[in-house]
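Novice: Sharing a sequence plus its predicted fold:
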Amino acid sequence: MLLNPTLIAQAATSSSTVYEQRIIHSPDGIGKYYMGREIAKVMGYTGAGWLERPSREGEEQPTKIVNVLNLKPNDVVADIGAGTGYLSFRIAPLLTAGKVLAVDVQPEMLEIIELFKKEKNITNIEPILSTLTDPNLPSESIDLALMVDAYHELEYPQEVMQRIVKALKPGGRVVLVEYRGENPFIMIKGLHKMTQKQVRKEMQAVGLVWRETKNLLPQQHLMVFEKPDFSASSLLKKNMYQAIIK
C-alpha cells in the first residue's frame, strides 16, 4: 500500500507543532520540549535496584499513595511506567475481583515483574509491553491510570496521554505523582520534578479535568484528574444535583 504524501506531511506538521527540538539542552534531558518543558531522560532497567531500595517507604511513603486511591475490589488499574512493579504489587492484593495492568516500555522490567509474580504468588498482575507512543490498553478498559515519577520521562507525552484517556472508562481517573518542581530544596534533578501548574496544563491539553491535588507526601504532589463522563445518565444526575443545591 502506498502512503499518501499529503497525510505524511500533515503528520509531520502536527508533530512539529507539538514538540520542539533544541540542540543546546540540559544534560539530564533529551533536548525535546513539550509545552515549554524539556523531557527528562528515562531511567533504564539498570536502575531497578533503586526502585526497590529499602529506604523508599520512608522517603516517599508509597503506602499513603495506595491508601488514597480509593480502590474498589473490581477495579482495573493501569500502572504506567511500572518499572519493577513496586506499586503494582502493593495494589494487586486490594483488587480481589480486579487486576493491575503493569505497563512498561522496557521488556527487562517486565521480566522482573514476572519473576516477582512467581515469588509472591500474585496472579492478578498482567505485564504489558508498551511503545513510546502507545500503552497498548483496550478502549474504555481501565478505571484508573497511575503514574509515579514516570510522566516527566515520556518521550511522546501527548500521544501516550491521548491513548490513556481513550483507555479510561467514562469517569475514570488519572493519578500522577511527581516531585514538586516548585521546591528548589527537594534534592532531585530539575527535569525529574514538575510543578503542579505545568502538569495541569498538560493534562488539560488531552481533555482531562483536574479534581484535586493532595500534598500528603514528603516531597511529591499527588494530582488527581478525571475523564469527563458525557453519558446521558451521568449528565442527568449532574443536572439533578445542581438543581438540588440551588
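Specialist: Received, thanks. A quick note: this is a predicted structure, and the numbers were derived from the prediction, not measured.
Novice: C-alpha from now on. contacts and neighbour counts both.
Specialist: Noted.
Novice: can you map out the helices along the chain?
Specialist: For the chain, applying DSSP state H gives helices covering 5-18, 48-51, 56-60, 62-67, 88-91, 107-120, 157-167, 196-204, 232-245.
Novice: Tell me which of those lies nearest to Thr131.
Specialist: helix 157-167 (9.0 Å; C-alpha to C-alpha).
Novice: Can you name every helix or strand that that closest one contacts?
Specialist: Judged by 3 or more C-alpha pairs under 8 Å, 6 or more residues apart in numbering; DSSP states H and E, helix 157-167 is in contact with no other helix or strand.
Novice: and here's the other structure:
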Amino acid sequence: MPGHIFDPRHAHRLDEPERLRLLPPDVIVELLHLTGSETVVDYGAGTGAFTLPVARALPHGRVVAVDLSQELLAKLREKLDPELAEHIELVHTVTNEIPLADAAADVVLGVNVLHEIADQAKALAEIRRVLKPGGRFVCVDWTANDRPVGPPRAHMLTLPDARSLLEAVGLEVKEMREPGGRLPYHYVVVGAAP
C-alpha cells in the first residue's frame, strides 16, 4: 500500500528546475480555476513550490499551507515576502488533519501527496470535511506507468485507483486527465464535495 513520508533532507529537490519543468506552477494554478477570493488549502505544501504561485493568484483570498514537516514549512516561511505573507497561513500537522472548520475551503490542492499518505481514506475524508459544498479537491500525482523520473512505481497509485479513493469518501469525480502535454508524468483527478 502506498504511503511513505517525504524526507525533509531532500527539500532542495522540491524547488529544482527540472521538477518545476515537469510540474509547471502555472499549469497547477490553471487547474484550480481561481477567481481571486477563494480559500485554498495546499495539502502537503512542502517548501511552497505551488503555495506561492497560488497565493499570487488570490489577491483577495488566502492559502492555508499544511505539511507534516516543520523543516519544510520553515523553508517556505523563508520565501515569504510581506505582501504574500498576508495571504498565506503556515500550518504544521502531525496527523494529516487540516485545522479548519467544516466547509471552510473552496479548493484543496494536493500535488504528489496522495501516494505519500499511509491512511489515504482518512486523509481524503478530512479533505472532504473542509471543502465547501461544490468545493474541489485537485489531486496531481505521479503516474504508475513507466517513466524515466520520479519515485518508484511501487509507491504510486493508478488514476483509476485515485478515482476510487475519492469516490469512496463521497467526492464526485468531475475531471480525470492522463499524463500528457505539460504534465508528462502526472495524472490529474478532480473531485467535488456534494
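Specialist: Alright, I've got the coordinates. Keep in mind it's a predicted model, so treat the numbers as computed, not measured.
Novice: any idea what Leu144 of the first structure aligns with in the second structure?
Specialist: Alignment note: Leu144 of the first structure maps to Val107 in the second structure; criterion TM-score structural alignment.
Novice: Spatially central, which residue of the second structure would that be?
Specialist: Central residue of the second structure (C-alpha atoms, centre = their mean): Gly110, 1.5 Å from the mean position.
Novice: what stretch of the second structure does stretch 95-112 of the first structure fall on?
Specialist: The alignment of stretch 95-112 of the first structure onto the second structure (TM-score structural alignment) spans residues 58-75.
Novice: quick one: contacts of that stretch?
Specialist: For stretch 58-75 of the second structure, contacts defined as C-alpha atoms under 8 Å, 6 or more residues apart in numbering pick out 8, 11, 34-48, 51, 54-55, 87-96, 98.
Novice: Please point out which parts of it sit buried.
Specialist: By 16 or more other C-alpha atoms under 10 Å, the buried positions in stretch 58-75 of the second structure come out as 58-59, 61-73.
Novice: can you tell me which of those residues lies nearest to Glu83 of the second structure?
Specialist: Glu83 of the second structure has its nearest neighbour among the buried residues of stretch 58-75 of the second structure in Pro59, at 9.8 Å by C-alpha to C-alpha.
Novice: separation between the closest one and Arg21 of the second structure?
Specialist: 25 Å (C-alpha to C-alpha, to the nearest Å).
Novice: Tell me which other helices or strands the strand ranked longest in the second structure touches.
Specialist: For the second structure, the strand reaching the highest residue count under DSSP state E is reported as strand 131-142. Applying 3+ C-alpha pairs under 8 Å, 6+ apart, we find strand 131-142 of the second structure packed against strand 105-111, strand 186-192.
Novice: Give me the angle between the last one and helix 159-168.
Specialist: Read that as strand 186-192 of the second structure. Computed with axes from the mean of the first three to the mean of the last three C-alpha atoms, to 10 degrees, the direction of strand 186-192 of the second structure lies at 20 degrees from that of helix 159-168.
Novice: Contacts for strand 186-192 of the second structure, please.
Specialist: 133-143, 159, 162-163, 166-167, 171-180.
Novice: how about Leu191 of the first structure, what's its match in the second structure?
Specialist: In the second structure, Leu191 of the first structure lands on Ala154 (TM-score structural alignment).
Novice: Just tell me what Arg163 of the first structure corresponds to in the second structure.
Specialist: Structural alignment (TM-score structural alignment) places Arg163 of the first structure against Glu126 in the second structure.
Novice: I'm done for today, thanks for sticking with me.
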